Structures are given as structure tokens and as C-alpha cells.
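1. Next one to model:
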Amino acid sequence: MKLLFLGDVVGRAGRDAVSARLPGLIEKHGFDLVVVNGENASHGRGLTEAHYHDIRSAGADAVTLGDHAFDQRDTLSYIAREEMLVRPINMVPGTPGRGATLVESRGGYRVLVINAQGRVFMNPVDDPFRAVEMAVSACPLGEQADAIVVDFHTEATSEIQAMGHFLDGKVSLVVGTHTHIPTADHRILRGGTALMADAGMCGDFDSVIGVEVDEPLNRFLTGISSGRFTPAEGEATLCGVAIETDPRTGLTSRMFPVRVGGSLSQAEPAFG
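-> Okay, the predicted model is just below:
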């Protein structure tokens, strides 16, 4: 099975790039399933219902969130009914929505998609390790699930790497989101789990992590806020990771970084 994961969609530039480029990537590489992190898609913070449907219409089978999950007011009104929208599983009990969902892929495979939020340099949440462990135990790889994808949304690459080793051999992919910068550490661990510390963003890299340069630069220089962060609107790069899993085990046999369009060096899967 071939799976594609795309990092945080940031603002209009990110949304436009997903709409323009994702359908072609699916057709070119034959992806069975696509997961997209959409937590910065609407004006840089959160995800409106309209923008959620735009990302789904472009080819995303599931959309994950993060610490900005509820920054858009209308999210509370639609998240509970959208089964393919996944917020962090370790938010406090009673939070609307779901932290994991079982998705049927184009080839008829069952893929468990889990979203979790880290605790290092992040707002307080429950233990992500135990929460993810419980979800995986309830829908084990090779039994109820043909593949398992974990989007771990956090600041610290060390926390993401720890999660990868914690789940090695139990899930197909652990990938970090949130920092918006793609890392070069993509690898398959000893037990067969693919790990990448950050998928990067789908956004304009002529920016400061997806926002226009002036305001963040001003805050670094003066320590004073002079306005709101505004998403950059130049040509975006789609950043993420692609994996191919072994149909017998659900573990990863091949893994490739993905960077398409915009100003970064380009990289696409070489499935052959």
C-alpha cells in the first residue's frame, strides 16, 4: 500500500497548492491513501468547515489537526459529525471530535489514523504516549488495521523520535507536525516503523514558518507585538512523506520525503 502524508497546510497559499498539486500526485504515484494536517489552513490558525471540505475534495482521505484545532469558531459545530477529521487524541476528556479514525483506502485497505499533541513546549494536554498506545491496542496492526499512521503534533523533535521508538513495530508511520520545517531524518526503524521528525508545511517558504516576515522579525528585534501574524501568500511547497507498506505486516518497506513546488529543493517518491 502507498500512503502520502502532507504537513501543516498554512493559509491560502497552502490550500491553493494542495488543490492544484495533490490530485496530480495521487494519479502519478498511485497513492492508496492521503492524510493532510490542516490545523493552520484557515488564515493560519485552525480549520473552517469550508476549508476542510476543500482539502478533502483535493484528495485527502483524512485531515488531522493540532494545538490550533479549535481556533476557528465553527469547528465546534462540525467536528463531531466529520468522521475523517481527527483532533489530538490526548485532549481533555469531553473534547468534541475524535482522536483516531479508521479509514478505508482506495484499494480497500483499513488504515487507522491517529493524531496526538506533544507536551514539550506546548499547552497542557494528557499523556500522548499512553493515549496513542491505547488506540493502537484497540485496533492492532495486522488485525483490525492494515496500516497505522500517527501524526504527532509537537515542538520537540526529541519527543517525536521517542514516540517513534515507543511505537516501533506497532505502527506503519510516526511523523511530526507543527514546526513547519521538513527534517532530513526520515528512516525506517528496526521494527519496521517509518519515522520523520517533521513533515514540514504546505505553505510559502519565503516567510517565517509560513507567515509574512515583518511581524515576527519585529517581535524578535523589539519583543513588542505591533500586529497580527499574516500568512504569506507566495507560491507554496507541498511538504510531507510517502511510504509503501508490506501488505503482509503493515510495516514500512520504503520511505521517501516529498517536496513539490515553491522554493525548496524538489523531492518525489521513487516507487518504481
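2. switch to C-alpha atoms for all contacts and neighbour counts from now on
-> OK.
3. In the stretch 1-150 of the chain, mark out all the helices, start to finish.
-> Chain-ordered helices for the stretch 1-150 of the chain, with DSSP state H, counting those that start in this stretch as the definition, fall at 11-29, 49-58, 75-78, 128-138.
4. To Lys170, which of the ones you listed lies closest?
-> Evaluated over the helices of the stretch 1-150 of the chain, closeness to Lys170 peaks at helix 128-138, with 7.5 Å, by C-alpha to C-alpha.
5. which helices and strands does the closest one pack with?
-> The elements that helix 128-138 packs onto, with contact taken as 3 or more C-alpha pairs under 8 Å, 6 or more residues apart in numbering; DSSP states H and E, are strand 110-117.
6. what do you get if the cut-off is 10 Å, keeping everything else the same?
-> For helix 128-138, the packing partners by 3 or more C-alpha pairs under 10 Å, 6 or more residues apart in numbering; DSSP states H and E come out as strand 100-104, strand 110-117, strand 147-153, helix 157-166.
7. So what touches the first one?
-> Read it as strand 100-104. Under the criterion C-alpha atoms under 10 Å, 6 or more residues apart in numbering, residues 32-33, 61-62, 64, 83-89, 109-116, 132, 135-136, 139, 144-150 lie in contact with strand 100-104.
8. Just the buried residues of those residues.
-> Taking 16 or more other C-alpha atoms under 10 Å as the criterion, what is buried in the contacts of strand 100-104 is 32-33, 61-62, 64, 84-89, 109-116, 132, 135-136, 139, 145-150.
9. could you list every residue that touches the residue most central in space within the chain?
-> Geometric centre of the chain, nearest residue: Asn37, 3.6 Å, by C-alpha atoms, centre = their mean. Taking C-alpha under 10 Å, 6+ apart as the criterion, Asn37 is in contact with 5-10, 47, 55, 60, 62-66, 85-87, 115, 151, 153, 177-178, 199, 201-202, 240.
10. One more, please, to line up against the first structure:
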Amino acid sequence: MRVLFLGDVFGQPGRRVLSAHLPQLRAQADFVIVNMENSAGGFGLHREAADAALKAGANCLTLGNHAWHHKDIFTMMQDEGTYPIVRPLNYSDPSTPGVGWRTFNVRTAAGLEKLTVVNLLGRVFMEAVGNPFLAMDDLLERDDLGTVFVDFHAEATSEKQAMGWHLAGRVAAVIGTHTHVPTADTRILKGGTAYQTDAGFTGPHDSVIGSGRDGPIQRFLTERPHRFGVAEASRAELNGVFVQIEGGRATGIERYRYIEEG
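-> Below you'll find the model as predicted:
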């Protein structure tokens, strides 16, 4: 099984480059996971963004700390047949809408294979949520998950690396999201777990992690709040990883980056 994972889609530029470029990549993967955490104006997911991602070839949409920003998400989560959305698993309230993991039957050259996609939310420098380590331990007690692929949406690199080692040999992949900058620590951990601290984002290239440059620069210069908006860049980038999986464990991982010409 070959899985393509694409990092945080950010605003209209991210949606545009995803719609334009993912169809070209689709034939290279059996299954595509796209983090849509920032796809609606930089915050959360709405129906328009979800429809565009699915049309472009995404099979599963993951989220993060802005999961609840748009009211569309609540109705989309109720329509599981149309919208294969996975929100963070580790919300402590059992009545939280949606699901934190979802199992898919993936058609590969070898036949149908079972793939479970999990979304976790970090706790360091983030809003208070349940313990993602314990949440994964509980989930992995199940014996019907098949291959497990984890999108860990977290701020701290230390927390992401700790999760990678905690799950090494127990899942096929732990790929980080949230910080929007692709890291160069792509590797396979012991036991066949593909790992990268952050996949990078899919959004405006000439920006400060997706925002127009002036707002963040003025905030750092003046030490006062300034409004951030999605950068109106002439070009966008798309970042992610391809993970090759055999027998429920990773045998290869490679970074992928595409930048539009200016």
C-alpha cells in the first residue's frame, strides 16, 4: 500500500494548489490523506473546501485545533458517507461530535487492505485536551484496525518525536502537522514506523506560515497584536510525504514538495 499524506491546507491558495496538483499525484498512491485544518480562510474546514479536496482525489480529511471553527463541520460529520472526516481522537468528552479514527478498505495491487487513519492533538503550547499518548494506547488495544496511520497535530517537536518513539513498531506512520514548515528528519523508526516531525503545509509560498507577511512582522516589531490574514501570494506550495507500507509496517518514506512558478 502506498499512502500520500499532505500537510495543512491553508486558505484559498492552499485549496487552489491542492485542486490543481493533487490529480497529477493521485495515480502514484493507493490512498490520500489531507489535513484540512486551515483550509477555510486559515481556520478550520467548511463544506466548499471539503468538496474541493474530495473532488481532487483525497480519501480522508483530518483536522486539528481549529476543528470547530465553522458550523459546517457539525453537519458534515453527521454525513459520514459523503465526508470521510477524522477529528482529533483525544477529546475527553465522549459526546464530542465526529470520530477520532476511521477504518477504510483500500484497493491495492494485492487486493483490499484495511487502513485506519487516526488524528491526534498535542498538548504542549496548545489548548487543554486529553492525553494523546494514553488515547493511542487505548485505541491500539483493538485488533481490527489493520494498518494504522497517525496524523499528530502538535506544536512542540519534542512531543511529536516522543509520540513517534512511543508508537514505533506499533503503527505504520506518525506524521506531524500544525507548524507548516516541512522538517528534514524523514526516517523509518524501529519496527517499521515512518516518521516526520512536520509534513509542511499546502498554501501561499511567500508568506509567514500562510499569513501575509506584514501582520506577523509588525507584531514582532511593535510587540502589539496585529491582524493576520491569508497571504495573497501569486504562487503556492504543496508539501507532504509518500509512505510505502507492507504487512502493516512502513518500508519507505519520502518527502514531497511542489512550488508553483512565480
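11. name the element the aligned partner of Glu254 of structure 2 in structure 1 belongs to?
-> Using TM-score structural alignment as the criterion, Glu254 of structure 2 maps onto Phe256 of structure 1. With the criterion set as DSSP states H and E, the secondary-structure element containing Phe256 of structure 1 is strand 252-260.
12. what helices or strands is that strand leaning on?
-> Contact partners of strand 252-260 of structure 1 among helices and strands, from 3+ C-alpha pairs under 10 Å, 6+ apart: strand 2-6, helix 11-29, strand 187-188, strand 194-196, strand 201-202, strand 238-245.
13. Of the ones you listed, flag the one that's most buried.
-> By mean neighbour count, with neighbours taken as mean count of other C-alpha atoms under 10 Å, strand 201-202 ranks first of these at a mean of 33.
14. Contacts for the next helix or strand after it next, please.
-> Sequence-wise, the next helix or strand downstream of strand 201-202 of structure 1 (DSSP H and E) is helix 214-222. Judged by C-alpha under 10 Å, 6+ apart, the contacts made with helix 214-222 of structure 1 from elsewhere in the structure are Ser207, Val208, Ile209, Gly223, Ile224, Ser225, Ser226, Gly227, Arg228, Phe229, Thr230.
15. The fourth one: what's it in contact with?
-> To tie it back to what came earlier, the one meant is Gly223 of structure 1. Neighbours of Gly223 of structure 1 in contact, by C-alpha under 10 Å, 6+ apart: Pro216, Leu217.
16. Could you do the fifth one as well?
-> Contact partners of Ile224 of structure 1, counting by C-alpha under 10 Å, 6+ apart, are Glu215, Pro216, Asn218.
17. Show me which of these are buried.
-> Judged by neighbour count, with 16+ other C-alpha under 10 Å as the criterion, the buried members of the contacts of Ile224 of structure 1 are Glu215, Pro216.
18. between the contacts of Ile224 of structure 1, which is nearest Lys170 of structure 1?
-> Using C-alpha to C-alpha as the measure, the one of the contacts of Ile224 of structure 1 that approaches Lys170 of structure 1 most closely is Pro216, at 39.8 Å.
19. Most neighbours among the contacts of helix 214-222 of structure 1, please name it.
-> Ile209 (20 neighbours; other C-alpha atoms under 10 Å).
20. measure the nearest residue to that one once chain neighbours are set aside to Met255 of structure 1 for me?
-> Residue nearest to Ile209 of structure 1 in three dimensions, not counting chain neighbours: His180, with 5.8 Å by C-alpha to C-alpha, 6 or more residues apart in numbering. Computed as C-alpha to C-alpha, to the nearest Å, the His180 of structure 1 to Met255 of structure 1 distance reads 20 Å.
21. What are the neighbouring residues in contact with the nearest residue to Gly262 of structure 1 once chain neighbours are set aside?
-> Spatially, and ignoring its direct neighbours in sequence, Gly262 of structure 1 is nearest to Thr237 (4.4 Å; C-alpha to C-alpha, 6+ apart). If you count contacts by C-alpha under 10 Å, 6+ apart, Thr237 of structure 1 has them with 9, 13-14, 17-18, 21, 200-205, 258-266.
22. Also Asp126 of structure 1?
-> So Asp126 of structure 1 contacts Pro88, Ile89, Asn90, Met91, Val92, Pro93, Ala116, Gln117, Gly118, Arg119 (C-alpha under 10 Å, 6+ apart).
23. Of the residues you listed, which belong to strands?
-> With DSSP state E as the criterion, strands contain Ala116, Gln117 from among the contacts of Asp126 of structure 1.
24. Report the contact partners of the nearest residue to Asp185 of structure 1 once chain neighbours are set aside.
-> For Asp185 of structure 1, the nearest residue in space outside its immediate sequence neighbours is Met196; the separation is 5.8 Å by C-alpha to C-alpha, 6+ apart. In this structure, Met196 of structure 1 makes contact with 157, 160-161, 164, 173-177, 182-188, 240-241, 255, 257, judged by C-alpha under 10 Å, 6+ apart.
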